[in-house]
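Undergrad: turn this into a structure:
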Amino acid sequence: MPHSFADITPPIALTPLDGRYRAQVAPLVDHLSEAALNRARLVVETEWMIHLLSRSVIPQLRALTADEIALLRSIPEEFDADGIAEHAAIERETVHDVKAVEYYIKRRLQGTSLEPLAEVVHIYCTSEDVNNLAYALMIKGAVDDVWLPALHELIGDLASLARETASVPMLSRTHGQAATPTTLGKELAVFAHRLARQARRLVHTHALGKINGATGTYAAHQVSVPTADWQEISRSFVEHLGLTWNPLTTQIESHDWQAELYADMARTGRILHNLATDMWTYISLGYFRQRLSAQGGTGSSTMPHKVNPIRFENAEANLEISGALLDVLSQTLVTSRLQRDLTDSTTQRNIGPAVGHSLLAISNIRKGLSGLDVDADAMARDLDANWEVLGEAVQSVMRTLGVQGTPGMENPYERLKELTRGHRVDGEAMRDFIRDLGLPSAEQERLLALTPATYIGLAEQLVDQLDVSELPVSLGAPRIPEVSPTSREGQA
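TA: Next up, the predicted model:
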């Protein structure tokens, strides 16, 4: 019998994101891993305790000192490998991850001045009060600190390459067929513009949060401290965490904001997929040369001449996986039976893979772009082999002259169709055709001077329309602000 890999220590990764591709997605571990979830829960629990006691919400309880606030905030800050193991051990006893977080905090208050106040930890909270805020902090951190900066860098790479190649003429291929020429830079600018637009949409998605009890009614809060303004306390706490308050929920925050975010991320991924397939095609046409050093040491195991566009192919596959996961998250998270079911619990644990595959794709596209050299000569040869694309220019000038009353300009489309459709036309044949049209001298000279390489309209100038400045750096509000230990504003 073969040896079981399940018995090997340290454990062997099941998914490629934690194995083969670990280095590319490692920054997400600080935000979207199980350990990150528990650290975020620790943040919510300790900040809730600080919030209640700093505002004297519970009568007869004293305010915290600066040292006590520092102690509470050190708990999530010092949550390390030992803390992760300790929490896991507690959870094996509680069989409840959030309750284990509560007990983990209380252990750290033992023997301190806060031990008499330990029961304030998790007071009035249902698990979902902690979870929804923890996930909001995690997702916001992952997008703000990792995914969005990576997207910005890719957009910057595209914008730079677009500007560098703004004047490099290239044959267009609408429907895969030779079409009106453009420039390479203009086509790359289109992708940079599309991606920048999606990035700007993200700023409109605010991470929502709630802390209002078992069914969203503040029932435990109100019966315990009826004199407190619990809606204001809830709002101020959620905003203190840098999130947007959701005033109306069931036991769970409805996750609609997450669905909106994932839809935008999935759409961005589909644009990136389009970019990857187009770059693959341009490489296959010879418009780019790939540098072997940038793609990897071996192009093919049997054909040593090959340099395969593996970065773009890898990106395609990972974007398809990411898009599927993001779509599932969007569809699943917006539904919860009555006041609560647990379908969102396991679903949200797959946010990491969804974002991870997207981040991996962005990384590969950037690496792919960095390993390309533009072959302007190959593009020029392609243009020179397709003079028939000037048929549009000639018939458009003829139409303009015809509607202006110039005689002999009848049926321009049909005459060019007869010359060009299904035929390769070289430069001399096109010029002979133009000379036989009876055009006024100015128009004839202008068309005779035209070549496929110069028939690019305003393509070069259009690159100047590309604006990738002031892209959003955050989904919304700022980080957790400092709380003065003597702060007593908004007392109950």
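Undergrad: drop to CA atoms for contacts and neighbour counts, all remaining ones
TA: Noted.
Undergrad: grab the nearest non-local neighbour of Ala266.
TA: Leaving aside its chain neighbours, Ala266 sits nearest to Gly323 (5.0 Å; criterion: C-alpha to C-alpha, 6 or more residues apart in numbering).
Undergrad: which stretches in the stretch 351-492 of the chain count as helices?
TA: When assigned using DSSP state H, counting those that start in this stretch, the helices of the stretch 351-492 of the chain occupy the ranges 351-370, 376-384, 391-403, 412-420, 427-435, 441-448, 459-462.
Undergrad: name the helices or strands packed onto the second one?
TA: Packed against helix 376-384 by the contact rule (3 or more C-alpha pairs under 8 Å, 6 or more residues apart in numbering; DSSP states H and E) you find strand 169-172.
Undergrad: packing partners for the following helix or strand past the strand it packs on?
TA: Per DSSP states H and E, the first helix or strand lying C-terminal to strand 169-172 is strand 179-183. With contacts defined as 3+ C-alpha pairs under 8 Å, 6+ apart, strand 179-183 has these neighbours: strand 169-172, helix 459-462.
Undergrad: what's the burial count for Arg39?
TA: Neighbour count for Arg39, taken as other C-alpha atoms under 10 Å: 25.
Undergrad: tell me the most buried of the helices of the stretch 351-492 of the chain?
TA: By mean neighbour count, with neighbours taken as mean count of other C-alpha atoms under 10 Å, helix 351-370 ranks first of the helices of the stretch 351-492 of the chain at a mean of 23.
Undergrad: element containing Ile252, please.
TA: Using DSSP H and E, Ile252 sits in no helix or strand.
Undergrad: these two touch, right, it and Asp129?
TA: Yes. Here Ile252 lies in contact with Asp129, judged by C-alpha atoms under 8 Å, at a distance of 7.4 Å.
Undergrad: looking at these two, which one has more neighbours?
TA: Higher neighbour count among Ile252 and Asp129: Ile252, with 27 against 24, using other C-alpha under 10 Å.
Undergrad: quick revisit: wait, which of the helices and strands packed on strand 179-183 is closest to Leu275?
TA: Closest approach to Leu275 among these is made by strand 169-172 (15.1 Å; C-alpha to C-alpha).
Undergrad: tell me what the closest one is packed against?
TA: Using 3+ C-alpha pairs under 8 Å, 6+ apart: strand 169-172 touches strand 179-183, helix 376-384.
Undergrad: please generate a structure for the following sequence too, so the two can be compared:
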Amino acid sequence: MIPRYESAELTAIFSDRNRMRLWRDIELAVVRALADTGGLDAAEVAPLFEREVIVDDDFVERVLAREAITNHDLAAFVDVLQASYTTAASRFIHFGLTSSDIVDTALSLQIVAAMELMLTAVDHLLVTLRTQSYQYRRTVMLGRTHGMAAEPTTFGAKLALWTLALDRERVRLVRARRQMAVGKLSGAVGTYSNITPALEARALASLGLDPAPSTQVIGRDRHSEVIMALASTAAMIESCALEIRHLARSEVMEVQEPFAPGQKGSSAMPHKRNPILAERLCGMARLARSFVVPALEDVSLWHERDISHSSVERMMFPDAFQLVYYMVTRFDRLIADLVVYDETMAKNVANTHGLIYSQSLLLAMVRSGLDRDVAYRIVQEATTQVLNDAGELGELLMKDERCPLSADQIEALTSLDRLLVNLDPLFDRLRALEGSQWISIS
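TA: Below is the predicted model of the structure:
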């Protein structure tokens, strides 16, 4: 990932230094489990735990230099780790294990850590969205279908639906994290030929992981679920960002991205205040989706393993997490600081000249006994007049002798409050989510 979009925390999680620290921890966890269960002499391996081998930049450089000879990163790591001790007990490092035991288990730990960071950001965004949805609960605006004026909604209702959508994404992310909280220490083809299932469970428990039945590698369906959950979250944010872009257009101007002092929207036109962040989020979602296909293709490996997935995952996981984490955190800021022009929203509703009530008037005519198609044509003809600047829909129907509705009925039907009276259950859904699983943010 280029520095422009990087999170320092995620960069640290997927760094060579952290990866090798995890490799070290897994190797030592197995030795400790062997000693605790009598598989190795506890006194003999005790020196391995008396002094911690520091995995710093120098250690990483030594591993990389060794890898230039071995052409095998884990084998090079084991060589350097063993050489870092002055005790003969170092020969028990990597005892009964294969490379994927260490590499796959460490990758699980990295993904779990990255997912926890992601979920914290998602929870914060959920709180922001919910707060803003309550604030704009009664802010009436046009609902639009096919880009055309439909019936009214509220900006708060729009945000409430975004909140509920993100909560569904959270469920997917939590499930994906749970699927990845596993490791494997079952040896060359996963048959426990040198490490017992009980020992594997003991060592993995010390790392906070459960055992995963595996071949030589953990099944990549788990990994693909992570990528699909990230891509789905990105798509959800993209749908919201796209809506903000439409509402920010000059001829609509119902919302606007925050515009800081000194900011420039265009190098050529000083008046421009472009929705650059929303556009950026839409673009980044395209990249996030691009990882889904290689993640699914990684599921199919030769026999008990090959390493065609390895090169993909080295780039895919760091970049996918960086992309979506950036999207979540920046979308949080966008929603928190979004400029909402409620007066313009009201003006755009008024500018429909009553067209937003066409369905209510149609149904009332049908209820009065008029054939539906006849009623539809009466209302449609009146809407055509409205579109030709002939007046308000309700007033035109009052003058139409074919309309069976009284003036009082038409006036009652052309009421915003009546159209929006049933929105409360939507916000009740938000209240039901409060405190259920999200983090607590003051």
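Undergrad: next, the contact list for the residue most central in space within the first structure, please.
TA: The first structure has Met265 as the residue nearest its centroid, 4.6 Å off, counting by C-alpha atoms, centre = their mean. Counting by C-alpha atoms under 8 Å, 6 or more residues apart in numbering, Met265 of the first structure touches Leu326.
Undergrad: secondary structure element holding it?
TA: Secondary structure from DSSP H and E places Met265 of the first structure in helix 256-284.
Undergrad: how close does the helix or strand that that helix is followed by sit to the second structure?
TA: Per DSSP H and E, the first helix or strand lying C-terminal to helix 256-284 of the first structure is strand 288-290. Superposing on the second structure and averaging over aligned pairs (mean C-alpha distance after the TM-score superposition for the first structure), strand 288-290 of the first structure comes out at 2.6 Å.
Undergrad: contacts for strand 288-290 of the first structure, please.
TA: Strand 288-290 of the first structure has contacts (C-alpha under 8 Å, 6+ apart) with 282-283, 307, 309, 371-375.
Undergrad: and what of stretch 174-184 of the second structure?
TA: Identification of contacts with stretch 174-184 of the second structure by C-alpha under 8 Å, 6+ apart yields 101, 104-106, 108-109, 111-112, 115, 119, 200, 204, 208-214, 217-218, 222-223, 225-226, 229.
Undergrad: how about it: buried residues?
TA: Buried residues in stretch 174-184 of the second structure, counted by 16 or more other C-alpha atoms under 10 Å: 174, 176-184.
Undergrad: circling back to that earlier point, for PyMOL, write the selection for the buried entries among the contacts of strand 288-290 of the first structure.
TA: Of the contacts of strand 288-290 of the first structure, the buried ones go into a single PyMOL selection, burial set by 16+ other C-alpha under 10 Å:
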select buried, resi 282+283+307+309+371+372+374
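Undergrad: just the contacts of strand 288-290 of the first structure now: which is nearest Val397 of the first structure?
TA: When those are ranked by distance to Val397 of the first structure (C-alpha to C-alpha), Tyr282 comes first, at 31.0 Å.
Undergrad: what's the closest one aligned with over in the second structure?
TA: Matched across to the second structure, Tyr282 of the first structure falls on Leu247, judged by TM-score structural alignment.
Undergrad: cool, Ser396 of the first structure as well?
TA: Under the alignment (TM-score structural alignment), Ser396 of the first structure pairs with Leu363 in the second structure.
Undergrad: what about that match, distance to Arg305 of the second structure?
TA: 64 Å (C-alpha to C-alpha, to the nearest Å).
Undergrad: residues contacting the alignment partner in the second structure of Ala376 of the first structure?
TA: Using TM-score structural alignment as the criterion, Ala376 of the first structure maps onto Asp342 of the second structure. Each residue near Asp342 of the second structure by C-alpha under 8 Å, 6+ apart is listed here: 139-141, 254.
Undergrad: list just the nearest of these to Arg372 of the second structure.
TA: Once C-alpha to C-alpha is applied, the member of the contacts of Asp342 of the second structure that ends up nearest Arg372 of the second structure is Met141, at 28.5 Å.
Undergrad: now the helices for the stretch 151-300 of the second structure?
TA: Using DSSP H, counting those that start in this stretch, helices in the stretch 151-300 of the second structure cover 155-180, 197-206, 220-247, 276-290, 292-297.
Undergrad: for the stretch 1-150 of the first structure, same thing?
TA: Using DSSP H, counting those that start in this stretch, helices in the stretch 1-150 of the first structure cover 22-25, 29-32, 34-54, 66-77, 81-94, 97-109, 127-142, 148-164.
Undergrad: Tyr134 of the second structure matches what in the first structure?
TA: Here Tyr134 of the second structure is matched to Arg163 in the first structure, going by TM-score structural alignment.
Undergrad: OK, contacts around the closest residue to that match other than its chain neighbours?
TA: With sequence-adjacent residues excluded and distances taken as C-alpha to C-alpha, 6+ apart, Arg163 of the first structure is closest to Gly185, at 6.0 Å. Gly185 of the first structure makes contacts with 161-168, 460, 463, as judged by C-alpha under 8 Å, 6+ apart.
Undergrad: give me that answer again for 10 Å
TA: Contacts for Gly185 of the first structure were tallied using C-alpha atoms under 10 Å, 6 or more residues apart in numbering; they are 158-170, 459-460, 462-463.
Undergrad: can you give me how far stretch 369-385 of the first structure is from the chain middle?
TA: Centroid separation for stretch 369-385 of the first structure versus its chain: 30 Å, with C-alpha atoms, centre = their mean, to the nearest Å.
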